[in-house]
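Engineer: quick one, fold the following:
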Amino acid sequence: MRVVLQRVKKASVSVDDDIIGSINQGYLLLVGVKDSDTKDDIDYLVRKITNLRIFADENGKTNLSLKDVDGDILSVSQFTLYASTKKGNRPSFVNAGKPDYASKMYDVFNQELINAGNHVETGEFGADMQVSLQNDGPFTIIFDTENK
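Structural biologist: As a prediction, this is how the structure comes out:
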């Protein structure tokens, strides 16, 4: 799995001009799944994301986690994280998970984030979504379970 995490002051996701998910301070997660991803990959990501300390403490040091700042998560599926641009100018998405499997894994990932005590808003798997955010920092972390 691949997750691009952005620390945000606020973020929202819309489908057909209707906001379906919205958060204030927290993380915007762009989530990509491939067919070989497993529950172990989900568990690893949930542990890392939940405990990641990238919010400033009283001394300005990044020592606080999402729970410490009462932050939220907006999770958006994004198969394009597995785009291959090796040949030509049009990306190939053959490395992205098949929709049925990727959708199931995305749902399990989000539920496990909730089970870990996080408040999670989501996009709509497979929909044409518009994502708005106010990046904080900017602070962006890329997780790839092939490099854990």
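
Engineer: for the rest of this, base every contact and every neighbour count on C-alpha atoms.
Structural biologist: OK.

Engineer: now residue 130: closest residue in space, sequence neighbours ignored.
Structural biologist: The shortest distance from residue 130 to any residue that is not its chain neighbour, by CA to CA, 6 or more residues apart in numbering, is 5.1 Å, and that residue is residue 14.

Engineer: the helix or strand where the one you found lies: how far from the chain's middle?
Structural biologist: Using DSSP states H and E, residue 14 falls within strand 2-15. Averaging C-alpha positions (CA atoms, centre = their mean, to the nearest Å) puts strand 2-15 7 Å from its chain's average.

Engineer: isn't the residue nearest to residue 130 right up against residue 76?
Structural biologist: No - assessed by CA atoms under 8 Å, residue 14 is found out of contact with residue 76, at 10.6 Å.

Engineer: and the angle for the top strand by length along the chain with strand 2-15?
Structural biologist: What stands out as the longest strand in the chain, according to DSSP state E, is strand 129-144. With axes from the mean of the first three to the mean of the last three CA atoms, to 10 degrees applied, the angle from strand 129-144 to strand 2-15 works out at 170 degrees.

Engineer: return the set of buried residues in strand 129-144.
Structural biologist: 129, 131, 133-136, 140, 143 (16 or more other CA atoms under 10 Å).

Engineer: before we move on, what about stretch 68-80?
Structural biologist: By neighbour count, and taking 16+ other CA under 10 Å as the criterion, the buried residues in stretch 68-80 are 71-80.

Engineer: show me where the protein has its helices.
Structural biologist: 39-51, 99-115 (DSSP state H).

Engineer: dump these to JSON lines, plus mean neighbour count and distance to residue 90.
Structural biologist: Shown next, in JSON lines, are these (neighbours: other CA atoms under 10 Å; distance: least, CA to CA, whole Å):
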{"stretch": "helix 39-51", "mean neighbour count": "16", "distance to residue 90": "29"}
{"stretch": "helix 99-115", "mean neighbour count": "17", "distance to residue 90": "20"}
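
Engineer: next, the structure of the following sequence, for comparison with the previous one:
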Amino acid sequence: MKAILQRVTEASVTVDGKIVGEIGAGLLVLVCAMQGDTEAQADKLAAKVAKMRIFQDDAGKMNRSVVDIGGSVLVVSQFTLAADTRSGNRPGFSTAAPPADGERLYTYFADQLAGLGLPVARGRFGADMKVRLLNDGPVTIPIEV
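Structural biologist: Purely as a prediction, here's the structure:
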């Protein structure tokens, strides 16, 4: 699985003009299941996201996790993270998991984060989403497991 973590002061997802998920301080996680991914990869990714020390401590160093700061997570499905841009100018997405597998793993991943005690908001899988965020830092971290 692939993910992009963005440290945010706030973030929201809108579908058809209605907010379907929003958070205050925490992480916006754009996530993509790849072909062959399983729940084991989702478990590993969820644990890594929860423990990633990218929030400032009292000394101003990135030394605290989203759990440590009592933050929230907004999880948004993003199959375009599977983009293959090695040739030509049109990305290919053939390495992304098929939609049914992608949705299952996206839901499982978000559930695992919630199981780790994090407040989790979600986008809507497969929808045309409008994502708003106020990136904090900015801090943007790619992760692949």
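
Engineer: the residue nearest to the spatial centre of structure 2: what's it in contact with?
Structural biologist: Compute the mean C-alpha point of structure 2, and by CA atoms, centre = their mean the closest residue is residue 29, 1.8 Å away. Residues near residue 29 of structure 2 by CA atoms under 8 Å, 6 or more residues apart in numbering: 3-6, 73-76.

Engineer: distance check, it against residue 60 of structure 2.
Structural biologist: From residue 29 of structure 2 across to residue 60 of structure 2, the span is 23 Å (CA to CA, to the nearest Å).

Engineer: same check on residue 11 of structure 2?
Structural biologist: From residue 11 of structure 2 across to residue 60 of structure 2, the span is 23 Å (CA to CA).

Engineer: who has more neighbours, these two?
Structural biologist: Taking neighbours as other CA atoms under 10 Å, residue 11 of structure 2 and residue 60 compare with residue 11 leading, 24 against 8.

Engineer: my read: residue 35 of structure 1 touches residue 97, true?
Structural biologist: Yes - at 4.5 Å, residue 35 of structure 1 counts as touching residue 97 under the criterion of CA under 8 Å.

Engineer: out of the two, which sits in the busier spot?
Structural biologist: Neighbour comparison, residue 35 of structure 1 and residue 97: the larger count goes to residue 97, with 20 against 15 (by other CA under 10 Å).

Engineer: find the residue closest to that one in space, skipping its chain neighbours.
Structural biologist: Using CA to CA, 6+ apart and skipping residues adjacent in sequence, the residue nearest residue 97 of structure 1 is residue 34, 3.7 Å away.

Engineer: would JSON lines of the contacts of residue 29 of structure 2 with distance to residue 84 of structure 2 be doable?
Structural biologist: Compiled in JSON lines, these are given as follows (distance: CA to CA, whole Å):
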{"residue": "3", "distance to residue 84 of structure 2": "15"}
{"residue": "4", "distance to residue 84 of structure 2": "16"}
{"residue": "5", "distance to residue 84 of structure 2": "20"}
{"residue": "6", "distance to residue 84 of structure 2": "22"}
{"residue": "73", "distance to residue 84 of structure 2": "27"}
{"residue": "74", "distance to residue 84 of structure 2": "25"}
{"residue": "75", "distance to residue 84 of structure 2": "23"}
{"residue": "76", "distance to residue 84 of structure 2": "20"}
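
Engineer: which residue of structure 2 lies farthest from its centroid?
Structural biologist: Here structure 2 reaches farthest from its C-alpha mean at residue 88, the gap being 27.7 Å by CA atoms, centre = their mean.

Engineer: counterpart of it in structure 1?
Structural biologist: Under the alignment (TM-score structural alignment), residue 88 of structure 2 pairs with residue 88 in structure 1.

Engineer: neighbours of the closest residue to residue 140 of structure 1 other than its chain neighbours, how many?
Structural biologist: Taking CA to CA, 6+ apart, and ignoring the residues beside it in sequence, residue 140 of structure 1 has residue 6 as its nearest neighbour in space, at 4.5 Å. Residue 6 of structure 1 has 24 neighbouring residues, counting by other CA under 10 Å.
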